[in-house]
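Trainee: Here you go, sequence then predicted model.
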Amino acid sequence: MRLTNPRAADFSAASRKALEYPSGTRWSAVTSDPNDPIALALRARTLAAAFRPPVSDRLGYVEDRCRGRKVLDIGAVAHDSERMDSPSWLHGRIAAVAASCLAVDILPAGVAAMQKRGFEAVTHDLSAGPGPLRERGPFDVIVAGELIEHVTDLGMLFRTATDLLSPAGEMLITTPNPFAPKRMWAGRRGMVWENADHILLAFPAGMAELAERHDLLLAEAFTVVPARPPVTARSVAKRVLRSARGTAWRTTGFTTSGARVATRIQSGLTRPPSRRDWFRGETFIYVIRRPDALS
């Protein structure tokens, strides 16, 4: 005897009904119940329109989106001034290609170090509003690289985008992917290896909701999956040698049960990427825009 999910018909009807509403319609404008099938169908439509294939280079992607544009970089210090001398420091890469680039951070010492190096930077806490940045806007691009997982006020970034983005501007948010195989593998086992300053990990549906609550729209969402180097006899030999030496662990963490010992964090998927695992990359990139910018 064939069993049928009694809600399947409701979900099918909701999926068809969702197509009657304009793109970007807020679910709460249609129903007060966030579990209503029509609410879920509208959210699914937003995500389906936003999802993109992975990119291979986070820094290069952000750099390209900022090229020749007026940019605001939030949290540009990136923890400490020592990173500023690295070629992989995000703000340095952005400032080199942008038409103009203003950095803002809450760390006075870091901002002073940036200014000493010739970068335009101000100390300001955006949770208190745009403050001195209002007269500097609007901006074509607002960048929040590896930041949202650290902040207590999640709405701060979205309020800033509402206040300071140009009509056709965009906010780029990069953040760890909570669904990355390595992160899920460690999480199921209670292992500790994340940055100790992380408060939460953002996920696509939640980012779509935050955007909509601030009259914005999640326009694009994708992960970063570095291109795999070609397999050669030399690369295989190096891998075997590292395994024999016990130096093959890429990520190390701590167990939280039994003896507190260091442990290897497994990478998870090893098969070639497919449409089903577009989201296996360890970093998510979210692109937030004003709804009018997509029309």
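Mentor: That came through fine.

Trainee: make it CA atoms for all contacts and neighbour counts henceforth
Mentor: Will do.

Trainee: in the longest strand belonging to the chain, what counts as buried?
Mentor: Determined from DSSP state E, the single longest strand within the chain is strand 165-176. Neighbour-count burial for strand 165-176 flags 165, 166, 169, 170, 171, 172, 173, 174, 175, 176 (criterion: 16 or more other C-alpha atoms under 10 Å).

Trainee: let's bring in a second model and compare:
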Amino acid sequence: MDWTKLSIDPCDPDIQKRMQVFLQSIRSIEKIDYMEWLLGKVKGTTCLDIGAVEHDLSYTEKPSWKHKRLKDVCSNLTGVDILEEPAVELNKRGYDIRICDATSEEYLGSKYDFVVLGDVLEHVENPVNLLRFSIRHLKENGQVIAKTPNPYYVDNIRNFARSKSFVNFEHIAWYTPTMALEIARRAECRLSAYVVFPRKRPWPSIFPKSDIFTRDFVYIFSHA
């Protein structure tokens, strides 16, 4: 949905209503864990994992390290990270990690079925360029899967009300569904879905249209 084709006013109440209807139409609810869902989608496919290192090498020793779990199921996996020393070490261990700024205009020479942005959007200064980089490396019918924290998650609201810090020190932004839609418009691609993974049962079944029970938003972008 490109609101600029419908109005010149970014606060137009009629467009807000239409946008809400559109977002509800592409919203899906998953009852399984995010990683289980992700691994099921990428199994047997080619995948580019942006932000593969996840902070430092200590994270790569954990069973939950995403890149290793992706490698176990993908037919081909390439990682991207700007952390040079960890990337070099991981390459010695048999991984394929490219040292690259994923907001640059660089092209790695291959296109993939999936590009995974696991908690990366909120770290970068230019999310539009990040999405352009991702789309550049995506096959025609591929998907960019971007997970990012939900500012409206009930635990975040509760902690904020208690004046407690709950933000990773490197985070510089939050991205709600309307913001994801705008990023897609500026990057000249499409927000084709957004997925929620509700917690706090049974409340999600009582308020099925509310997003306050999902800790993260997962946005799926595709070619326009």
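Mentor: The structure has been received and is ready for your questions. As the structure is a prediction and not an experimental result, all values here were calculated from the model.

Trainee: circling back: widest-spaced pair of the buried residues of strand 165-176 of the first structure?
Mentor: 166 and 176 (26.9 Å; C-alpha to C-alpha).

Trainee: From residue 209 of the second structure, how far off is the counterpart of residue 117 of the first structure in the second structure?
Mentor: Matched to the second structure by TM-score structural alignment, residue 117 of the first structure sits across from residue 93. In this view, residue 93 of the second structure and residue 209 of the second structure are 45 Å apart by C-alpha to C-alpha, to the nearest Å.

Trainee: Show me the strands in the second structure, by range?
Mentor: Counting by DSSP E, the strands of the second structure are 27-29, 46-50, 76-81, 97-99, 112-118, 138-149, 189-198, 214-223.

Trainee: Please determine how far residue 45 of the second structure is located from residue 114 of the second structure.
Mentor: Residue 45 of the second structure is 8 Å from residue 114 of the second structure, by C-alpha to C-alpha.

Trainee: Pick out whichever of the two has more residues nearby.
Mentor: residue 114 (25 against 14; other C-alpha atoms under 10 Å).

Trainee: Could you check how far that one is from residue 14 of the second structure?
Mentor: 35 Å.

Trainee: mean offset of the lengthiest helix in the second structure relative to the first structure (after superposition)
Mentor: The longest helix of the second structure (DSSP state H) is helix 13-26. With mean C-alpha distance after the TM-score superposition for the first structure, helix 13-26 of the second structure departs from the first structure by a mean of 2.3 Å once superposed.

Trainee: separation between residue 68 of the second structure and residue 90 of the second structure?
Mentor: Distance from residue 68 of the second structure to residue 90 of the second structure, by C-alpha to C-alpha: 11 Å.

Trainee: Wait, residue 72 of the first structure touches residue 143, no?
Mentor: Yes - Residue 72 of the first structure is in contact with residue 143 according to C-alpha atoms under 8 Å; the separation is 6.2 Å.

Trainee: Name the residue in those two with the higher neighbour count.
Mentor: Just comparing residue 72 of the first structure and residue 143: by other C-alpha under 10 Å the higher neighbour count belongs to residue 72, 31 against 27.

Trainee: can you tell me which residue in the second structure aligns to the more buried one?
Mentor: Checking TM-score structural alignment: residue 72 of the first structure goes with residue 48.

Trainee: Show me the residue sitting in the middle of the second structure in space.
Mentor: The second structure has residue 146 as the residue nearest its centroid, 1.3 Å off, counting by C-alpha atoms, centre = their mean.

Trainee: which position in the first structure aligns with it?
Mentor: With TM-score structural alignment as the criterion, residue 146 of the second structure matches residue 173.

Trainee: With residue 30 of the second structure instead?
Mentor: Match for residue 30 of the second structure (TM-score structural alignment): residue 54.

Trainee: What count of nearby residues applies to its match?
Mentor: Other residues close to residue 54 of the first structure by other C-alpha under 10 Å number 23.

Trainee: ok, and the closest non-adjacent residue to it?
Mentor: The shortest distance from residue 54 of the first structure to any non-neighbouring residue, by C-alpha to C-alpha, 6 or more residues apart in numbering, is to residue 223 (4.9 Å).

Trainee: Might you report the residue contacts of that neighbour?
Mentor: 53, 54, 55, 177, 278, 279, 280, 281, 282, 283, 284, 285 (C-alpha atoms under 8 Å, 6 or more residues apart in numbering).

Trainee: pretty sure residue 84 of the second structure is in contact with residue 99, am I right?
Mentor: Yes - in this structure, residue 84 of the second structure is within contact of residue 99 by C-alpha under 8 Å, at 6.0 Å.
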